[in-house]
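J.: Fold the following and give me the result.
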Amino acid sequence: MAGRRWRLAAATALASAVIGVLGAPGAAYAAPGTPQPPSPGPSAGATRSLEDVHREVETLYRKAEAATDAYNAAGEQLRLQEKSVEEITRRMTAAQERMDRLRNEAGALARAQYRSGGLTPQTQLFFSASPDNFLSGVALARKGEQATRGLLAQVEAVRGELQGHAKAADERRKALDAERGKKEAAKKEVEARLDAAKKLESRLEEKERERLRQLEEERARRAQTAWLASDAGKGLAGQGSAATGEGKRAVDFATAQIGKDYVWGAEGPQSFDCSGLTLKAWAAAGRAIPRTSQEQWRQLAKVDVKDMRAGDLVIYFSDASHVGMYVGDGTIVHAPRPGRQVTLAGAGSMPILGVVRPG
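T.: Presented below is the predicted three-dimensional model:
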């Protein structure tokens, strides 16, 4: 009897262990020959895993976008430094031409003195046979001395100017090298982040990639709904937004780019990054704005979210690393990230830092 009870307890323990294994999260075992019901979708464990992937991918793309802003900023500084070098070169050329003219004048003066026997004007006057010539010559000598002193002063001034330009040019060249280094470092970081994100996504099956896209869209919808219900977004949905003539032209340009690929560092015409799109849209409206989203946030006039109108720029994330253009009805047009195209999105689908107005 005791043996039967022992065998029953052992069998029960074994069954419990088997059930425990089969019921473990993420387990994919089934009894041979037992038909399984169709899966309703990813298991809770799989969903959590996919959400982790989603967060990691988004983090990588966000870091890539921040690095893209640094790349664009370095490129802008590089262009400014190059212009500065060109201006310094122009000034050096003009100063060198002035120096050449002064040297010619000094040479002519030296030759004139040589032809007069090397005597100073005062000595020549002393030996003058005519008192009238002597008296008139005194005034001329003084004028000559003043002209000589003026010539020498000009030579020294231009020489100092040339030295200053040479020093400035050397500093600009160093600054150029530094900006090139920053740009290259930012480029490497962008490429590394994008490569990591692409590798991560490439390990997913097609259905998982589609589910990843759905998760992204669902999160954006939830964020937009919450934003529209907040004090900041309340009343914006369902309403147009008055725009200036410039603002309307900027919006028309930006929305005409819908469907074009996001490419980091791109300013069109076939592809854009986020700030490249807003830059070109406002250029089409006749207004120049800074190249990067961070500089757009820093330099342009800030307006309250509830007062924004079509054409205003909505700046996202605490580091101002993303930007979209408001088109009205609680909506923006923007270039989201690599692997996506220029599209419309809810203005509140990402964390808003603030709103700026180009004009």
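
J.: hey, let's count contacts and neighbours off CA atoms from now on
T.: Noted.

J.: what ranges do the strands span in this structure?
T.: Using DSSP state E, the strands found in the chain span residues 261-262, 271-272, 301-303, 313-316, 322-328, 331-334, 343-346, 352-357.

J.: right, so of the ones you listed, which gets closest to L102?
T.: Evaluated with CA to CA, the strands of the chain place strand 301-303 nearest to L102, the distance being 50.6 Å.

J.: Could you also give me the structure for this next sequence, so I can compare it with the first?
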Amino acid sequence: MTATALVCAVGALLTPGTALAAPAEPDPAPAPRLEELRKEIETLYHKAEAATEAYNAAREKTREQSRKLARIEKKTAAAEERMELLRGQAGAMVRSHYRGNGMPDILKLLLEGGSGDFLHDADTARKGRQAQQGLIASLENTRERLDGYAETADEEYRRLRAQQKKKAVAKKSVEQRIEAAEELESRLQAEELERLRELEDEAARKAQAVWLDSGALEEIDARASKEGKKALAYATGQLGKDYEWGAEGPDTYDCSGLTSQAWAAAGRTIPRTSQEQWKRLPRIPVRDMRPGDLIIYHADASHVGMYIGDGDIVHAPRPGRQITVTGAGSMRILGVVRPDERADERADERADERTGER
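T.: A predicted model of the protein is given here:
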């Protein structure tokens, strides 16, 4: 090769766009694949949230059973202390009996006492026998209580161990599903992740539009109660904080951790999990919803948000997201519950409805 040809060849290699140029980035995932991926990730996070609520429920049961065991142990300690006292009294009585050579009290009175003191001493002996019988009865009752406490404690220990196992299984399930979702997201480029977030927002907007088009919001005009305003103030005060499964604040929350703590701040203790909130709190028709009420989502009641008015909720969405405001109809609504509902209030409303129907 001549010098001129060599220079030309080297120049060609150094020219932009030749074989030495940096390899091109892989093409972004097409929109249909991203949409399928969004649904897959959404399903994984939904399952993770359901497992989170199962974990929360098992943890609450564990706490409850631990408190029961503590109470049982306290009662057992008191009963054992009483048993020791009664045993001491019984021992003293036995020793006193043997010091009298085992002679019955009535016979000793006949042999030793004068006739004038006999009735008085006989009454004293009778009271002594009653005291003996009372002591024996107390010993038996205390022993029965101790046996009962032991049996109850054994049962509570079994329940505690069962709940601990449930909690461990739920914890593993949460972690596996979150890990699977994060692994799927980790395969995406930055622009794909951004587009994925846009698709999530778009799906939420579409669902909200369908809900609003149903006319649901037209009938919702109730105002928050005094307690509801306090709960709302707490919940909205957490905006921007990270979601963390199993968390109850003050720095991170999961969905039911946020709602339960918000209502605790308002002076109302409500169930910890979304499923228990759905089961145990008074249910309200959507048309009667007011700010502060809790909207339960999905067929398995695995998510909850707090209604803030104007068709919106504040909620803790999922791992990797922050507490935010979104449309109340952006997810499938199972129903609405009211933590500060009074039985007499609902009875009056039902009576008014019946009167109106007539």
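
J.: Mind checking how well the two chains overlap by TM-score?
T.: Once superposed, chain against chain, the TM-score is 0.85 (TM-score structural alignment, normalised by the length of structure 2); 315 aligned residues with a CA RMSD of 1.7 Å.

J.: one step back: including distance to G117 of structure 1 and mean neighbour count, could the strands of structure 1 go into a markdown table?
T.: Listed next are the strands of structure 1 as a markdown table, based on distance: least, CA to CA, whole Å; neighbours: other CA atoms under 10 Å:
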| stretch | distance to G117 of structure 1 | mean neighbour count |
| --- | --- | --- |
| strand 261-262 | 80 | 24 |
| strand 271-272 | 76 | 24 |
| strand 301-303 | 73 | 16 |
| strand 313-316 | 78 | 27 |
| strand 322-328 | 78 | 28 |
| strand 331-334 | 82 | 27 |
| strand 343-346 | 86 | 20 |
| strand 352-357 | 76 | 20 |
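
J.: In TSV: these, plus distance to R209 of structure 1.
T.: Shown next, in TSV, are the strands of structure 1 (distance: least, CA to CA, whole Å):
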stretch	distance to R209 of structure 1
strand 261-262	18
strand 271-272	23
strand 301-303	38
strand 313-316	25
strand 322-328	24
strand 331-334	22
strand 343-346	19
strand 352-357	27
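
J.: which residue in structure 2 lines up with S116 of structure 1?
T.: Aligned by TM-score structural alignment, S116 of structure 1 pairs with G100 of structure 2.

J.: Apologies, that question was intended for R357 of structure 1.
T.: R357 of structure 1 maps onto R338 in structure 2, by TM-score structural alignment.

J.: just checking, its match touches I284?
T.: Yes - here R338 of structure 2 lies in contact with I284, judged by CA atoms under 8 Å, at a distance of 6.6 Å.

J.: For the residue lying closest to the match of R357 of structure 1 once chain neighbours are set aside, which residues are in contact?
T.: Closest residue in space to R338 of structure 2, ignoring its immediate chain neighbours: D293 at 4.9 Å, by CA to CA, 6 or more residues apart in numbering. Applying CA atoms under 8 Å, 6 or more residues apart in numbering, we find D293 of structure 2 in contact with 228, 306-307, 336-339.

J.: Out of the residues you listed, which comes closest to K39 of structure 2?
T.: M306 (24.5 Å).

J.: Ok, which of the strands of structure 1 comes nearest T120 of structure 1?
T.: Here strand 301-303 is closest among the strands of structure 1 (CA to CA), at 68.5 Å.

J.: after superposition, how close is that closest one to structure 2?
T.: Once the two models are superposed, strand 301-303 of structure 1 sits on average 0.7 Å from its counterpart in structure 2 (mean CA distance after the TM-score superposition for structure 1).

J.: Counting by contacts, list what that strand packs against.
T.: Packing partners of strand 301-303 of structure 1 (3 or more CA pairs under 8 Å, 6 or more residues apart in numbering; DSSP states H and E): strand 352-357.

J.: Tell me which residues are up against the strand it packs on.
T.: By CA under 8 Å, 6+ apart, the list of residues contacting strand 352-357 of structure 1 reads 296-297, 300-305, 308, 311-318, 320.

J.: try 6 Å
T.: Contact with strand 352-357 of structure 1 is made by 300-303, 312-318, as judged by CA atoms under 6 Å, 6 or more residues apart in numbering.

J.: average distance between it and structure 2?
T.: Counting by mean CA distance after the TM-score superposition for structure 1, strand 352-357 of structure 1 comes out at 0.3 Å.

J.: Repeat that for stretch 95-110 of structure 1.
T.: Mean deviation for stretch 95-110 of structure 1: 1.5 Å (mean CA distance after the TM-score superposition for structure 1).

J.: ditto for stretch 67-76 of structure 1
T.: Averaged out, stretch 67-76 of structure 1 is 0.3 Å away (mean CA distance after the TM-score superposition for structure 1).
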